[in-house]
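1. What follows is a predicted protein model with its sequence.
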Amino acid sequence: MIWPFKPSFRKQIARIEVTGAIAGATRKQVLEALKTIEEKKFPALLLRIDSPGGTVGDSQEIYSALKKLGEKVKIVASFGNISASGGVYIAMGAHHIVANPGTITGSIGVILRGNNIERLLEKIGVSFKVIKSGPYKDILSFDRELTEAEKEILQQLIDTSYGQFVQTVAEARKLAVETVKSFADGRIFTGEQALNLGVIDRLGTEEDARRWAAELVGLDPEKTRCYTFEERKPPLSRILGSSQASSKFSAGVGWLDFELSTSGQPLWMYRP
């Protein structure tokens, strides 16, 4: 990917906005942007997050890339209206976190959902014949209930993923694991509550986060601008200047598509 840069980009702060559910498309775009930020030697990154979370693997990859970038670039995360679950997880890759007092955050935990339409299939006279190599090969199949053994297997999977989340928050925020567990039960809380819990560093706006990022690298916050990395638009849209241009990296799919595509996957997501 080739991004246009002005000669003064080293005196600019890079900015990425992650919005909506975190999924594969978001991960790919964010990782490309982070690589470019490192290559072009931006001194700081403002990471704006307005997301309820998303898939575990994609959130982990974004977090890992942020941690690596943080060895060379100062990163300040800014929570928008909502930054929950996987949104919190990726923010752990930042050096500092700012949130609005009323930001909805938290929801630290894991959820896995499957669909069971067994009774509907019975009503319409549809059944399936399954030949499988092992008893758990069709775990979470939509045409039957889970067995107790399958529930135990899935619970172990969830518990492992949950442990990874708690450990990451504890290390990033310099909190005891047991302290994190005391509020990492899936509950949501405000930015003000998050400050009291130690999940964030300051209350403030995105502008406050931008100024902090500038100060951290010795730039004048009054003069320093942000270079926002945007989603790549189709060539025709770039030529015509589409009014739908976005400065956000999002999943790029509707909620129904996301639900269907992630059925049976463990998610770090706030799902009211």
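-> In hand now; what should we look at?

2. CA atoms for contacts and neighbours, from now on please.
-> Will do.

3. what about the helices in the chain?
-> 24-39, 56-69, 86-91, 118-124, 148-173, 177-183, 191-197, 206-216, 235-240, 255-262 (DSSP state H).

4. got the buried residues for stretch 113-127?
-> residue 114 (16 or more other CA atoms under 10 Å).

5. what do you get for stretch 158-167?
-> 158, 161, 162, 163, 165, 166, 167.

6. Stretch 213-227 now?
-> 213, 214, 219, 221, 224, 225, 226, 227.

7. how far away is the last one from residue 34?
-> For residue 227, the distance to residue 34 under the criterion CA to CA, to the nearest Å works out to 13 Å.

8. Isn't residue 168 up against residue 93?
-> No: Residue 168 is beyond contact range of residue 93, at 9.2 Å (criterion: CA atoms under 8 Å).

9. which of those two has more neighbours?
-> For residue 168 versus residue 93, neighbours defined as other CA atoms under 10 Å are more numerous around residue 93 (26 against 20).

10. who's in contact with the more buried one?
-> 63, 64, 65, 66, 67, 70, 172 (CA atoms under 8 Å, 6 or more residues apart in numbering).

11. Spatially, what comes nearest to the last one if we skip its sequence neighbours?
-> The reference is to residue 172. residue 92 (5.7 Å; CA to CA, 6 or more residues apart in numbering).

12. The first one too?
-> Across the structure, with CA to CA, 6+ apart as the measure, the residue nearest residue 63 apart from its sequence neighbours is residue 90 (4.5 Å).

13. burial of the one you found, as a residue count?
-> The burial count for residue 90: 29, using other CA under 10 Å.

14. Could you do the one 10 residues further on as well?
-> The number of residues packed around residue 100, counting by other CA under 10 Å, is 19.

15. Quick one: the buried residues of stretch 158-167 as a markdown table, columns for distance to residue 13 too.
-> Below are the buried residues of stretch 158-167 laid out as a markdown table (distance: CA to CA, whole Å):
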| residue | distance to residue 13 |
| --- | --- |
| 158 | 38 |
| 161 | 33 |
| 162 | 34 |
| 163 | 34 |
| 165 | 29 |
| 166 | 30 |
| 167 | 30 |
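
16. Of the helices of the chain, give the one that comes closest to residue 109.
-> Between residue 109 and the helices of the chain, the shortest gap by CA to CA is with helix 148-173, which sits at 5.7 Å.

17. If you compare the directions of the closest one and helix 56-69, what angle comes out?
-> Helix 148-173 runs at 20 degrees relative to helix 56-69, counting by axes from the mean of the first three to the mean of the last three CA atoms, to 10 degrees.

18. elements contacting helix 148-173?
-> helix 86-91, helix 177-183 (3 or more CA pairs under 8 Å, 6 or more residues apart in numbering; DSSP states H and E).

19. put this beside the first:
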Amino acid sequence: RDLRLDDDVQAVVLRVNSPGGSAIASEVIKEELELLREEKPVIVSMGNVAASGGYWISMAANEIIAQPNTITGSIGVFGLFFNLEDFSENVGLSWDVVQTSPLANTQTISRPKTEEELALLERFVNQIYQRFTTEVSEWRNLSMEEVEAASQGRIWSGLAAERVGLVDRVGGLQMAIEVAAEAAELGDEWTLQEYPRTRPFAERFLEELFGTSSQVVLPEPLESFRQQMETQLSNLSTYNDPQGLYMRLPFEIEIE
């Protein structure tokens, strides 16, 4: 939104390097990118991973450029709901509930879901998946048969994604910058500015806890503990969708 309202910005290259996340957050980002696209060119440059929710937001771009080894696609949706019943019993914590209808307590973490609740939540997941595939069909100009062949949670390399129509071309960040400048008809009179980085939740939390960020090495065994905690917090902080619905790779990918 800031870039859309900034008259000095003539084109935007969005670097996507994400396995996805909250379904609601993905839609909010995509809506802003659609508004941005109405006023200036938006080119997506995919990094190592641009999957699921990462692909959802990419669809709103004028053009998608993936690296040859980009892990992309993962057009799928799942629901994740925590259940702390056993944990609560182990620590002596009890729960009291007052509700006015059978489904008023659906989002509780104090017990397993009932069959009726699971059926309702599964319907939500299916509705979002149907919307996901429909939007892929519309944005990428693919038939629903072609989309189904490329979706159902499948992941593709950048090269394979180009063949099935999920991306426009294969290349790196520099190519995306050149395409954006050309789309905005900037000629040679332009400069490149990187939008400020937002510090992740895990980094801010660890700085509060240890008085230092992850960029500073602590003495052992604190350093090992900090690294483990950073990974766990980073993973846990991604599961914050208000409805518990996610467009995300269901596993972690580590590229060395």
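-> Arrived safely, thanks for sending. If you're wondering where the values come from, they're calculated on a predicted model, not measured in any experiment.

20. related to what we said a few turns ago, in the second structure, what sits opposite the residue nearest to residue 63 of the first structure in the alignment?
-> Here residue 90 of the first structure is matched to residue 57 in the second structure, going by TM-score structural alignment.

21. In contact with its match, which residues?
-> Contacts of residue 57 of the second structure (CA under 8 Å, 6+ apart): 26, 27, 29, 30, 33.

22. What distance do you get for the residue mapped onto the last one from the first structure to residue 74 of the first structure?
-> Correspondence of residue 33 of the second structure to the first structure, assessed by TM-score structural alignment: residue 66. In this structure, residue 66 of the first structure and residue 74 of the first structure are separated by 10 Å, where distance is defined by CA to CA.

23. Comparing these two, which residue is more hemmed in?
-> Using other CA under 10 Å, the more surrounded residue of residue 66 of the first structure and residue 74 is residue 66, with 25 against 20.

24. Please work out how many residues are found near residue 263 of the first structure.
-> 14.

25. can you check the one 3 residues further on too?
-> Here the neighbour count serves as a burial measure; for residue 266 of the first structure (other CA under 10 Å) it reads 20.

26. Map it across to the second structure for me.
-> By TM-score structural alignment, residue 266 of the first structure lines up with residue 245.

27. same deal with residue 208 of the first structure?
-> Residue 208 of the first structure maps onto residue 175 in the second structure, by TM-score structural alignment.

28. so how far is residue 85 of the second structure from the counterpart of residue 144 of the first structure in the second structure?
-> Counting by TM-score structural alignment, residue 144 of the first structure lines up with residue 111 in the second structure. Going from residue 111 of the second structure to residue 85 of the second structure by CA to CA gives 5 Å.

29. on that earlier part again, shared neighbours of residue 66 and residue 74 of the first structure, anything?
-> Contacts common to residue 66 of the first structure and residue 74, judged by CA under 8 Å, 6+ apart, are residue 94.

30. what's the distance between the residue lying closest to residue 138 of the first structure once chain neighbours are set aside and residue 69 of the first structure?
-> Spatial nearest neighbour of residue 138 of the first structure, chain neighbours left out: residue 132 (7.5 Å); criterion: CA to CA, 6+ apart. Separation of residue 132 of the first structure from residue 69 of the first structure (CA to CA): 44 Å.

31. Which one of these two is surrounded by more residues?
-> Neighbour totals were compared for residue 132 of the first structure and residue 69, and residue 69 leads with 20 against 9 (other CA under 10 Å).

32. Might one say that that one is in contact with residue 41?
-> No: counting by CA under 8 Å, residue 41 is not a contact partner of residue 69 of the first structure; they are 10.3 Å apart.

33. With adjacent residues omitted, what lies nearest to residue 136 of the first structure?
-> Per CA to CA, 6+ apart, closest to residue 136 of the first structure is residue 150, 7.0 Å.

34. again but with residue 266 of the first structure, I slipped
-> residue 112 (4.5 Å).

35. Check the contact between the residue nearest to residue 172 of the first structure and residue 62; I expect there is one.
-> No: using CA under 8 Å, residue 92 of the first structure makes no contact with residue 62, being 10.2 Å away.

36. any idea how far the residue in the second structure that residue 169 of the first structure lines up against is from residue 149 of the second structure?
-> Aligned by TM-score structural alignment, residue 169 of the first structure pairs with residue 136 of the second structure. Separation of residue 136 of the second structure from residue 149 of the second structure (CA to CA) stands at 12 Å.

37. Look at the two and report which has more neighbours.
-> Legend: neighbour count by other CA under 10 Å for residue 136 of the second structure and residue 149, higher for residue 136 (25 against 11).

38. Not counting its neighbours along the chain, what's nearest the residue mapped onto residue 54 of the first structure from the second structure?
-> Superposed on the second structure with TM-score structural alignment, residue 54 of the first structure falls opposite residue 21. Residue nearest to residue 21 of the second structure in three dimensions, not counting chain neighbours: residue 248, with 4.8 Å by CA to CA, 6+ apart.

39. what residues are up against the one you found?
-> Contacts of residue 248 of the second structure by CA under 8 Å, 6+ apart are 19, 20, 21, 22, 51, 52, 53, 54, 74, 76, 77, 78.

40. Quick one: neighbours of residue 198 of the second structure, just the number.
-> For residue 198 of the second structure, using other CA under 10 Å, the count is 6.

41. what's the distance between it and residue 23 of the second structure?
-> Distance from residue 198 of the second structure to residue 23 of the second structure, by CA to CA: 20 Å.

42. before we move on, the earlier item: for the nearest residue to the match of residue 33 of the second structure once chain neighbours are set aside, give its distance to residue 63 of the first structure.
-> In this structure, residue 66 of the first structure finds its nearest non-sequential neighbour in residue 93, 5.0 Å apart by CA to CA, 6+ apart. Separation of residue 93 of the first structure from residue 63 of the first structure (CA to CA) stands at 5 Å.

43. same check, this time on residue 263 of the first structure
-> 23 Å.

44. Report how many residues lie close to the alignment partner in the second structure of residue 188 of the first structure.
-> In the second structure, the residue matched to residue 188 of the first structure (TM-score structural alignment) is residue 155. Per other CA under 10 Å, the neighbour tally for residue 155 of the second structure reads 22.
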